[in-house]
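In: Starting from these lines, generate the structure:
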Amino acid sequence: MESFSSLECFITSAEVGSFAEAARRLSITPAAVGKNVAQLESRLGVRLFQRSTRKLTLTEAGQRFLGEVSESFRSIQYAVANLASSEGQPAGVLRVSMGIVFGRLYVLPLLGEFLRRYPAIVPDWHFDNRQVDLIGQGFDAAIGGGFDLPPGVVARKLAPAHRVLVAAPEYLQRHAPIQMPEQLPQHDGILIRSPQTGRVRSWPLTSRNQEQRPLHLRQAMTMSDSDAACAAAEQGLGIALVSMPFAVPYLASKRLCRVLPDWYVDDGSVSVYYAERKLLPGKTRAFIDYLLACFEAQGLAKQFDAMAGA
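Out: Predicted structure coming up:
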């Protein structure tokens, strides 16, 4: 029977392609990783890796062995994690990535009750507006919208990801009423630049009746964050196209108003992403179930639906 640590070192090294990176993730030294892999190769009587100064690659035997043991090893690993506390409650460090403002507005307020239910879970939450490599960077879950779905990752929908046009009452009072999308090119636009690509994306507007029109605004300025765009629009500087979760507080306080309230941009869904596994760690399952239940109880999906209250 091969030792748990030897198998863990082999599988992690194979996944990341480096003894040094595997050591960092396992919190041991690269020498210890190399020693464990060497001992495993010795006991099996085969070479699992081709080693060079630049690259670590699996041999044919190593690829076959990885395919045979990795899933079973993960199942054992997750079962052990699920029983990590003395009462058998979900336990361990919970690494979650989420957008900065979205996380602070809608996820962080849920933390207190979550920890009261699951005191053995230790949150390690990362607030970042960029998409993360969920599996490669070792996250248990990520929350966001418009993410590419890489192999091995699944998503559970939390709410629609709609974007809406907003402006300050002061701005709208200075201009003639805006009744059709064709009038938008006459107005100053506060446009969103993608933090990933650096480009200003072109969006089609969709009506309540599912009619589509191009969206054109005069580019007065660009922002890389919807909350910043809301703050700029609040100063009467133009019309902004922003995500509903960021617009909701401004609309509720009447600091901003909807422009063309029968039109919106459909950007898919806000979802929670996690690795596709037969057996999820208890900490991850507890978090996902709790998050979905809270979004349902608070009616956030309806709040984020651009047509629900229009």
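In: okay, CA-based contacts and neighbour counts for the rest of this
Out: OK.
In: neighbours around the nearest residue to residue 199 once chain neighbours are set aside, how many?
Out: Closest residue to residue 199 apart from its sequence neighbours, by Cα to Cα, 6 or more residues apart in numbering: residue 193 at 5.3 Å. When neighbours are defined as other Cα atoms under 10 Å, residue 193 has 17 of them.
In: Please name the nearest non-neighbouring residue to residue 13.
Out: residue 22 (5.1 Å).
In: What helix or strand is the one you found located in?
Out: Residue 22 is part of helix 19-26, with elements assigned from DSSP states H and E.
In: what packs against that helix?
Out: With contacts taken as 3 or more Cα pairs under 8 Å, 6 or more residues apart in numbering; DSSP states H and E, helix 19-26 sits against helix 4-16, helix 30-44.
In: Nearest approach to residue 197 belongs to which of those helices?
Out: When the helices and strands packed on helix 19-26 are compared by Cα to Cα, helix 4-16 sits nearest residue 197, at 25.4 Å.
In: want to put them side by side, so please do this one too:
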Amino acid sequence: METLANLESFVRSAETGSFSSAARRLALTPAAVSRNVAQLERNLGIRLFQRSTRGLTLSEAGERFLQTVQGSLDSIQGAIADITVNAGQPAGVLKLSAAPGFGMDYLLPLMPAFLERYPAVTPDWYFDNRPLDLIAGGFDAAIGGGFDLPPGMVARELGRMHLIAVASPEFMRGKRRPKDPAGLAELAGIVMRSPLSGRVRTYVMRNGAGAEMAVVQKPVMTVSGPDAIFPATLLGLGVGMVAVPHARPHLESGTLERLLPDWYSDIGPISLYFTSQKLLPAKTRAFVDFVTEAFRAQKLAQVLSVHGRR
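Out: Sure thing, here's the model as predicted:
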């Protein structure tokens, strides 16, 4: 009878394509995962993987075996996780990832109440604008946008982030207001370089009638992340495409003004990423439920978009 460890090492290695990635997911060493798979192969009398310097490839027999055992393994682990969740107090280090600006503005303020409810959980935050390999990095959960969704991960949408074109009154003094997004090309702009491709990020704006138009900017400054665009815009250096929640209080105070009031850019969902719900440890399930409820109760999804609070 095969051990659960051998089967789990095989399935996770097949899902991730390497012993090292499976080891990080299972909190084992790559050598231990390799031994478990080798023992499974010896016991079955078949080769499950073709091994090469470029990684692992399932053999034909390995493909058939994976299809047979994968669902059953998830069911067994789900039953174990369910017992643990229901019987155990959430505890341990919770490794989390979020973009710096969003994380500090919206997630850190939730932590006092979260830690008061779950004092045995220790959040370990990684603030980074770059999309990460959540499984390979050993993360329990992440919040942001643009993540690839590998096997075994799910995403729960929290809201959609909208950008608007803003500038300081001092910068706009004596300048002609653009009539559409293409008109932004006549004004100095603060643009962002993609941390992955190195190319300047481009946007498409839409209006209330459903029309869409590409944003054209004349760079006066290029920055490497969105958190620098807002202060540079506030300093009067140029027009910035700024997230609605950052811009809103300054629009109300008059330190910024919105250009193209009927236009905005929807840059996609802000989601909570975590492993398959059946396999969640208690600490991760507690965090997922807490953040989801906080976004609902505080109506944070509305705060992120042009359709929210005015």
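In: Any idea what the TM-score is?
Out: Once the chains are laid over each other, their TM-score by TM-score structural alignment, normalised by the length of structure 1 reads 0.85; 310 aligned residues with a Cα RMSD of 3.0 Å.
In: still on that earlier bit, kindly compare burial across the helices and strands packed on helix 19-26 of structure 1 and name the winner.
Out: helix 4-16 (a mean of 19; mean count of other Cα atoms under 10 Å).
In: Not counting its own residues, what contacts that one?
Out: 19, 21-23, 26, 33, 36-37, 39-40, 57-58, 66, 70, 73, 136 (Cα atoms under 8 Å, 6 or more residues apart in numbering).
In: Could you do stretch 146-153 of structure 2 as well?
Out: Residues contacting stretch 146-153 of structure 2 (Cα under 8 Å, 6+ apart): 15, 131-133, 135, 155, 273-276.
In: Looking at the contacts of helix 4-16 of structure 1, point me to the pair that's furthest apart.
Out: Pairwise over the contacts of helix 4-16 of structure 1, using Cα to Cα, the maximum falls at 39 and 136, 25.6 Å.
In: Of the contacts of helix 4-16 of structure 1, just say which sits nearest to residue 49 of structure 1.
Out: residue 58 (4.4 Å).
In: residues contacting the residue lying closest to the closest one once chain neighbours are set aside?
Out: The shortest distance from residue 58 of structure 1 to any residue other than its chain neighbours is 4.4 Å, reached at residue 49 (Cα to Cα, 6+ apart). By Cα under 8 Å, 6+ apart, residue 49 of structure 1 lies in contact with 56-59, 62.
In: quick one: the strands in structure 1?
Out: Counting by DSSP state E, one finds strands in structure 1 at the ranges 49-51, 56-58, 92-98, 121-127, 141-145, 153-167, 188-192, 204-207, 212-214, 218-223, 239-243, 257-259, 263-275.
In: okay, these in JSON lines with distance to residue 295 of structure 1 next?
Out: Below are the strands of structure 1 laid out as JSON lines (distance: least, Cα to Cα, whole Å):
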{"stretch": "strand 49-51", "distance to residue 295 of structure 1": "46"}
{"stretch": "strand 56-58", "distance to residue 295 of structure 1": "44"}
{"stretch": "strand 92-98", "distance to residue 295 of structure 1": "15"}
{"stretch": "strand 121-127", "distance to residue 295 of structure 1": "18"}
{"stretch": "strand 141-145", "distance to residue 295 of structure 1": "13"}
{"stretch": "strand 153-167", "distance to residue 295 of structure 1": "7"}
{"stretch": "strand 188-192", "distance to residue 295 of structure 1": "26"}
{"stretch": "strand 204-207", "distance to residue 295 of structure 1": "25"}
{"stretch": "strand 212-214", "distance to residue 295 of structure 1": "29"}
{"stretch": "strand 218-223", "distance to residue 295 of structure 1": "28"}
{"stretch": "strand 239-243", "distance to residue 295 of structure 1": "17"}
{"stretch": "strand 257-259", "distance to residue 295 of structure 1": "24"}
{"stretch": "strand 263-275", "distance to residue 295 of structure 1": "11"}
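In: Pick the most buried one from these.
Out: Most buried of the strands of structure 1, by mean neighbour count (mean count of other Cα under 10 Å): strand 239-243, with a mean of 28.
In: Mind reading off the mean deviation between that strand and structure 2?
Out: After superposition onto structure 2, the mean distance of strand 239-243 of structure 1 to its aligned counterpart is 1.2 Å, using mean Cα distance after the TM-score superposition for structure 1.
In: packing partners for that strand?
Out: Short answer (3+ Cα pairs under 8 Å, 6+ apart): strand 239-243 of structure 1 packs on strand 153-167, strand 188-192, helix 226-234.
In: Looking at these, which is nearest to residue 216 of structure 1?
Out: Comparing these by Cα to Cα, strand 188-192 comes nearest, at 8.5 Å.
In: Map residue 169 of structure 1 onto structure 2.
Out: Aligning on TM-score structural alignment places residue 169 of structure 1 opposite residue 169 in structure 2.
In: That match contacts residue 257, correct?
Out: Yes - counting by Cα atoms under 8 Å, residue 169 of structure 2 does reach residue 257; the two are 6.4 Å apart.
In: In structure 1, what range does stretch 256-266 of structure 2 match?
Out: Stretch 256-266 of structure 2 corresponds to residues 256-266 of structure 1 when matched by TM-score structural alignment.
In: Between the two ends of that stretch, how far is it?
Out: 20 Å (Cα to Cα, to the nearest Å).
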